[in-house]
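Participant: coordinates only, sequence not included:
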């Protein structure tokens, strides 16, 4: 977990960030650097990612990996870190569905939510599933084939000072094991109409201009920001787009303080 704090007595909310599928704290670097010194923030790695752990003896409980466990971890984190402050929850991609579910449980503790590149809205019974990761691929990573993976193109667009860490994480079998687990439950972490209806106001959505925003545009309590200058799905990795998203997050915190 990585946190930054404002001076004691600040009345601005705490901003907690939830990553997307197979993403670690390092994916937030452009946004983190833009908000540093201006906002109180929390970035963390979900179970199995980066410096976190999952499983008996390596995680706080031996419970099965479920959608409920993913949301519960975020709820517990917020309750542990917020003190008396309210929070703004920010979720990227699959993280959008996680923060919306956490907001329902945290209730009045949530001052607002920001969804960055959220998935298309489905009906309550709809399914938005992430493609599965082959067990054979995960097995090959466990025996040391990670070093054969080329550096992903998105890694070149992030700051160079943590490039070695990003490379090591990407080639770590645990990252792919966590991704395999999450792919199996992703259908239950999507965004549906009933979930959006229960989201606390204000709700802010930031997405690519080519994204399907049909389910968000009709919400009275939602504000949409459409950006370009980056490839769809790569908002966090394009510096200028990420900085504009950070400005939107900061404006939300200012609005609700």
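Facilitator: Sure, I can see it. Bear in mind that the values here come from a model prediction, so they are computed numbers and not experimental data. Numbering: from 1, shown residues only.
Participant: C-alpha only now, for contacts and for neighbours.
Facilitator: Noted.
Participant: helix/strand/coil for the residue lying closest to residue 217 once chain neighbours are set aside?
Facilitator: Spatially, and ignoring its direct neighbours in sequence, residue 217 is nearest to residue 224 (7.1 Å; Cα to Cα, 6 or more residues apart in numbering). Three-state assignment for residue 224 (DSSP: H, G, I helix; E, B strand; the rest coil): strand.
Participant: Neighbours of residue 224, how many?
Facilitator: 16 (other Cα atoms under 10 Å).
Participant: residues touching it, list them.
Facilitator: If a contact means Cα atoms under 8 Å, 6 or more residues apart in numbering, then residue 224 has 204, 205, 206, 207, 216, 217 as its contacts.
Participant: Throw those residues into TSV and include secondary structure, distance to residue 63 and neighbour count, thanks.
Facilitator: TSV is the format used below for those (DSSP: H, G, I helix; E, B strand; the rest coil; distance: Cα to Cα, whole Å; neighbours: other Cα atoms under 10 Å):
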residue	secondary structure	distance to residue 63	neighbour count
204	strand	33	20
205	strand	33	24
206	strand	34	23
207	strand	35	25
216	helix	34	20
217	helix	38	13
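Participant: so where do the strands sit in the stretch 1-150 of the chain?
Facilitator: 2-4, 14-18, 40-43, 87-92, 110-116 (DSSP state E, counting those that start in this stretch).
Participant: can you list contacts of the second one?
Facilitator: Contacts made with strand 14-18 from outside it, assessed by Cα under 8 Å, 6+ apart, are listed as 39-44, 78, 82, 85-92, 95-96, 98-99, 253.
Participant: quick one: it to strand 110-116, angle?
Facilitator: Taking axes from the mean of the first three to the mean of the last three Cα atoms, to 10 degrees, one finds strand 14-18 and strand 110-116 inclined to each other by 40 degrees.
Participant: buried residues in strand 14-18?
Facilitator: 14, 15, 16, 17, 18 (16 or more other Cα atoms under 10 Å).
Participant: pretty sure residue 181 is in contact with residue 65, am I right?
Facilitator: Yes: in this structure residue 181 lies within contact range of residue 65 using Cα atoms under 8 Å: 7.1 Å.
Participant: Against that first model, consider the following:
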């Protein structure tokens, strides 16, 4: 065989081997993502999605009178992104963290073969509503939403009504008109296809990776390079414009309503909130509140203070009327 014949054959063989290696690594990565930490619980929601979540219960005696805190992540984020806040609240508050359908161990689709269903804003919100009803028992809840999650928790609060004792919005999007907000940039189907083919290893390390705790770094990296996370992101980008925050939602939100944002954020639509003005923080890049430990711990303290206000209100109601608010 001549040189001219061997070179293309060698190149083709190397490319094929690289594709097989990448696909093999993608399969192994997906297996680790589906294994998770091992402490997740599962709920099949009314939409057919199988949601993974973690419940952390306070060990403090006063914990039984305090509301449950349920956290909603932003776009293409998993519950691993809440690590600093989770650790700051561990043993002090009862918390629930979860992954939306397609992220982490959560599955998108119905039935044995996970038949895909069209994603709608209602689907996203109803999964959170189902999770709250499944986990809260007799307790009221404080809903905490980060970034895109702010719009989700406000819509869930409207459905859950009196079960919600308060809401906290972390780095919420700018307030828009009720007709819809800006759409999140779409994730290319070609990009998702390349991820399925095993190109996850080629992604650069995300800028936030080194700011989160070292423990759990392997799982976070696997999730980031997992094709199904990007598939979930592509679905959510299509409905993101209908998950924004607008004045009507804010007007109907249960109080206390607390907003925490970067000093440079556009807080025009939130500045008139009562009884408290938004909390403005610095020491982190916009969009990275959860990833910088000091900022995340300050946010956790604000969340805990909101819970304290709610618990005090409940105690005052009980002492006055003898009836507990549900």
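Facilitator: Nice, I can see it. Just so it is clear, the model here is predicted, and its values are computed rather than measured.
Participant: Work out the TM-score between the chains.
Facilitator: TM-score of the superposed chains, computed with TM-score structural alignment, normalised by the length of the first structure, equals 0.97; 257 aligned residues with a Cα RMSD of 1.5 Å.
Participant: Please pull up the helix or strand immediately following the longest helix seen in the second structure.
Facilitator: Secondary structure of the second structure per DSSP state H: the longest helix is helix 3-35. The first helix or strand that comes after helix 3-35 of the second structure along the chain, using DSSP states H and E, is strand 41-44.
Participant: picking up where we left off before, would JSON lines of the strands of the stretch 1-150 of the first structure with distance to residue 53 of the first structure be doable?
Facilitator: Shown next, in JSON lines, are the strands of the stretch 1-150 of the first structure (distance: least, Cα to Cα, whole Å):
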{"stretch": "strand 2-4", "distance to residue 53 of the first structure": "16"}
{"stretch": "strand 14-18", "distance to residue 53 of the first structure": "17"}
{"stretch": "strand 40-43", "distance to residue 53 of the first structure": "16"}
{"stretch": "strand 87-92", "distance to residue 53 of the first structure": "21"}
{"stretch": "strand 110-116", "distance to residue 53 of the first structure": "26"}
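Participant: Show me what residue 257 of the second structure aligns to in the first structure.
Facilitator: In the first structure, residue 257 of the second structure lines up with residue 203, judged by TM-score structural alignment.
Participant: Check residue 202 of the second structure too.
Facilitator: Residue 202 of the second structure maps onto residue 148 in the first structure, by TM-score structural alignment.
Participant: From residue 187 of the first structure, how far off is that match?
Facilitator: Distance, residue 148 of the first structure to residue 187 of the first structure, by Cα to Cα, to the nearest Å: 31 Å.
Participant: and the gap between the nearest residue to residue 145 of the second structure once chain neighbours are set aside and residue 82 of the second structure?
Facilitator: In this structure, residue 145 of the second structure finds its nearest non-sequential neighbour in residue 72, 4.6 Å apart by Cα to Cα, 6+ apart. For residue 72 of the second structure, the distance to residue 82 of the second structure (Cα to Cα) stands at 10 Å.
Participant: coming back round to it: looking at the strands of the stretch 1-150 of the first structure, which is closest to residue 73 of the first structure?
Facilitator: strand 14-18 (10.8 Å; Cα to Cα).
Participant: Okay, helices next: where are they in the stretch 101-250 of the second structure?
Facilitator: Using DSSP state H, counting those that start in this stretch, the helices of the stretch 101-250 of the second structure run over 121-135, 148-160, 189-196, 217-224, 227-239, 247-252.
Participant: corresponding residue for residue 119 of the second structure in the first structure?
Facilitator: Residue 119 of the second structure maps onto residue 65 in the first structure, by TM-score structural alignment.
Participant: can you check residue 272 of the second structure too?
Facilitator: Residue 272 of the second structure maps onto residue 218 in the first structure, by TM-score structural alignment.
Participant: which one in the first structure is aligned with residue 98 of the second structure?
Facilitator: Using TM-score structural alignment, residue 98 of the second structure sits opposite residue 44 in the first structure.
Participant: Nearest residue to its match in space, please, no chain neighbours.
Facilitator: residue 1 (4.1 Å).
Participant: if we can go back for a sec, make CSV out of the buried residues of strand 14-18 of the first structure and add distance to residue 154 of the first structure.
Facilitator: As requested, these are exported to CSV (distance: Cα to Cα, whole Å):
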residue, distance to residue 154 of the first structure
14, 28
15, 25
16, 23
17, 20
18, 19
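Participant: which one of those sits closest to residue 141 of the first structure?
Facilitator: Nearest to residue 141 of the first structure among the buried residues of strand 14-18 of the first structure is residue 18, at 25.6 Å by Cα to Cα.
Participant: Stretch 6-17 of the second structure: how far from the chain's middle?
Facilitator: 43 Å (Cα atoms, centre = their mean, to the nearest Å).
Participant: returning to what we had before: where does the longest helix of the second structure end up in the first structure?
Facilitator: Using TM-score structural alignment, helix 3-35 of the second structure pairs with nothing in the first structure.
Participant: Taking helix 189-196 as reference, get the angle to that helix.
Facilitator: 90 degrees.
Participant: what's helix 3-35 of the second structure packed up against?
Facilitator: With contacts taken as 3 or more Cα pairs under 8 Å, 6 or more residues apart in numbering; DSSP states H and E, helix 3-35 of the second structure sits against helix 217-224.
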